[in-house]
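**Student:** below are the sequence and a predicted model for it; my questions follow.
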Amino acid sequence: MSGKTRVIYNSNFDLYAAPVTNWRDTFYCTMAPNPPEPHELPPPCREILLEYPRHVMKLGVCLFGLISEALGLDPNHLVDIGCADGLGVLGHYYPSCPQPELTIGTLEHADSDFITILLQDHIGGLKIFYQNRWTDVPPIPGALVTSKVYGPITELLSEDNPAKYRNITVKEYVDYYRAKGLDGTSALLHFKI
């Protein structure tokens, strides 16, 4: 495990970095490549956390194949370059607040991973950044939403279509993302060429 925590509980990881405090509690668990031991998982969701990641990984590999094909690449391209090597499970809980007019669930932000697969509830709240503004994504019962594919793919670059972002490691991106906090801007802008 090399000393890394695979199960994390927190409230507002960016409490001192973000411009506002997000009103939420979070559970995060790294499930691949090195999953936690069963006893490390919270008892109320232990059984599902032992089974669910297998299904999510299968879905992720399928999506990477479809994205690769849509980009005109070999269907295994994204998997072959390591995009399916890691998996994290994240859950947010938004407790009642005595002064709800002073809180927000989570500030508009871009996620720090390669791809996010989200199951929205009936309340919604998911937005995408499209044409320079945040736009609501209405919840569709039972639908999974994916987003956030990063990085220039060499096979898609040309003189007329140069890279817009420099090459970065996932750790470099995540470290910057966490240090910056949720401030309404994309951490990706920091890596623009």
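**Tutor:** That came in fine, so what should we check first? Numbers count the residues shown, from 1 in each chain.
**Student:** contacts and neighbour counts: CA atoms only from here.
**Tutor:** Noted.
**Student:** for the residue nearest to residue 30 when sequence neighbours are not counted, what are its contacts?
**Tutor:** Of all residues not flanking residue 30 in the chain, residue 88 sits nearest, at 4.3 Å (Cα to Cα, 6 or more residues apart in numbering). Residue 88 makes contacts with 28-32, as judged by Cα atoms under 8 Å, 6 or more residues apart in numbering.
**Student:** mind listing what's buried in the helix ranked longest in the chain?
**Tutor:** As assigned by DSSP state H, the longest helix anywhere in the chain is helix 46-70. For helix 46-70, the neighbour count (16 or more other Cα atoms under 10 Å) marks 49, 53, 57, 60-61, 63-68 as buried.
**Student:** quick check, nearest of the contacts of residue 88 to residue 179?
**Tutor:** Of all the contacts of residue 88, residue 179 sits closest to residue 28, with 17.6 Å by Cα to Cα.
**Student:** chain neighbours aside, what residue packs nearest to the closest one?
**Tutor:** Closest to residue 28 by Cα to Cα, 6+ apart is residue 90, at 4.5 Å.
**Student:** next one for the comparison:
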Amino acid sequence: MLESLLEITDAEAAVDRTGKMEAKNQAMDFIHEVGWLLHGSQLKSRLGHLDPNSEPFSLRRFKWLMEFSMDHEWCAVVKKLLNVLLDGVVGSGEHPSLNLALTEMGLLHRAVRKNCRPLVELLLRFIPEKGSSRLGLENEMAAGGIHESFLFRPDALGPSGLTPLHIAAGKDDSEDILDALTDDPGKVIPYSFISERSRKGT
């Protein structure tokens, strides 16, 4: 956790000038940036649009916070960041909508590449606490009790044209990840993909 990074002494940093010191600086940057983000979120919840200084938090800075959290496999922090994003505190940057900005981040693809099942399951089951309308989602149940507001799908195409399923299928020791992806609560698994893998015995 962050404590181990922040407790690096000057003597330790002197021995490893690049690695440990850089890690400590990144931890400090993370705390600083999260503080600004949560401060903005708190102001918005209290003042709404009445806040005269309601500049949206930079999407670039938010992406760094998300990547840092995912690299450290902090599921609770990732969930909190997603809800803050959908609460309208973060700007969409050069993207016309938050939906496109979120898609461009490729969070589920990143979790699969890390081979981190807890993150994969968190994202597959994530339903916004609020703000789903900002993504054009309807917060209701579809036929069969399946929730329509799941943001992350195992069949979603990434920037390279690959889905999380394709990435997991091409990685060694990814059986747990494939199990999570094929057991997604949104029930959007392309069954032809699964059948093809079964036919080939892979």
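**Tutor:** Structure's in. What do you need? Computed from a predicted model, the values in this text were never measured in an experiment.
**Student:** TM-score for this pair?
**Tutor:** The TM-score (TM-score structural alignment, normalised by the length of the first structure) is 0.28; 86 aligned residues with a Cα RMSD of 5.3 Å.
**Student:** quick check: the residue nearest to residue 28 of the first structure touching residue 25?
**Tutor:** No: under the criterion of Cα atoms under 8 Å, residue 90 of the first structure makes no contact with residue 25, lying 10.6 Å away.
**Student:** and the helix or strand where residue 38 of the second structure lies, what does it pack onto?
**Tutor:** Taking DSSP states H and E as the criterion, residue 38 of the second structure maps to helix 19-47. If you count contacts as 3 or more Cα pairs under 8 Å, 6 or more residues apart in numbering; DSSP states H and E, helix 19-47 of the second structure packs onto helix 2-6, helix 10-15, helix 59-71.
**Student:** so which bits of it are buried?
**Tutor:** So, applying 16+ other Cα under 10 Å, buried residues of helix 19-47 of the second structure: 20-21, 23-24, 26-27, 30, 33-34, 37-38, 40-41, 43-44.
**Student:** hmm, back to that, element containing the residue nearest to residue 28 of the first structure?
**Tutor:** Here residue 90 of the first structure is assigned to strand 87-93, by DSSP H and E.
**Student:** how about the helix or strand just after that strand: buried residues?
**Tutor:** Downstream of strand 87-93 of the first structure, the first helix or strand assigned by DSSP H and E is strand 116-119. For strand 116-119 of the first structure, a neighbour-count test (16+ other Cα under 10 Å) marks residue 116 as buried.
**Student:** any idea how far residue 28 of the first structure is from residue 10 of the first structure?
**Tutor:** Shown here: residue 28 of the first structure relative to residue 10 of the first structure, a distance of 8 Å by Cα to Cα, to the nearest Å.
**Student:** ok, the two, which is more surrounded?
**Tutor:** Per other Cα atoms under 10 Å, whichever of residue 28 of the first structure and residue 10 has more neighbours is residue 28, with 16 against 12.
**Student:** tell me what the longest helix of the first structure is packed against?
**Tutor:** Using 3+ Cα pairs under 8 Å, 6+ apart, the elements in contact with helix 46-70 of the first structure are helix 77-80, strand 87-93.
**Student:** hang on, the earlier thing: nearest to residue 60 of the second structure among the buried residues of helix 19-47 of the second structure?
**Tutor:** Closest to residue 60 of the second structure, out of all of the buried residues of helix 19-47 of the second structure and judged by Cα to Cα, is residue 33, at 11.4 Å.
**Student:** residue 68 of the second structure: which of the buried residues of helix 19-47 of the second structure is nearest?
**Tutor:** residue 30 (7.8 Å).
**Student:** now for the nearest residue to that closest one once chain neighbours are set aside: which residues touch it?
**Tutor:** Excluding the flanking residues, the one nearest residue 30 of the second structure by Cα to Cα, 6+ apart is residue 65, at 6.5 Å. The contact partners of residue 65 of the second structure, by Cα under 8 Å, 6+ apart, come to 30, 33-34.
**Student:** need these in CSV (columns: distance to residue 169 of the second structure).
**Tutor:** As requested, the contacts of residue 65 of the second structure are exported to CSV (distance: Cα to Cα, whole Å):
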residue, distance to residue 169 of the second structure
30, 33
33, 36
34, 35
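**Student:** closest one of those residues to residue 197 of the second structure?
**Tutor:** residue 30 (41.1 Å).
**Student:** tell me the spacing between the closest one and residue 69 of the second structure.
**Tutor:** Separation of residue 30 of the second structure from residue 69 of the second structure (Cα to Cα): 9 Å.
**Student:** now swap in residue 77 of the second structure and tell me
**Tutor:** Computed as Cα to Cα, the residue 77 of the second structure to residue 69 of the second structure distance reads 7 Å.
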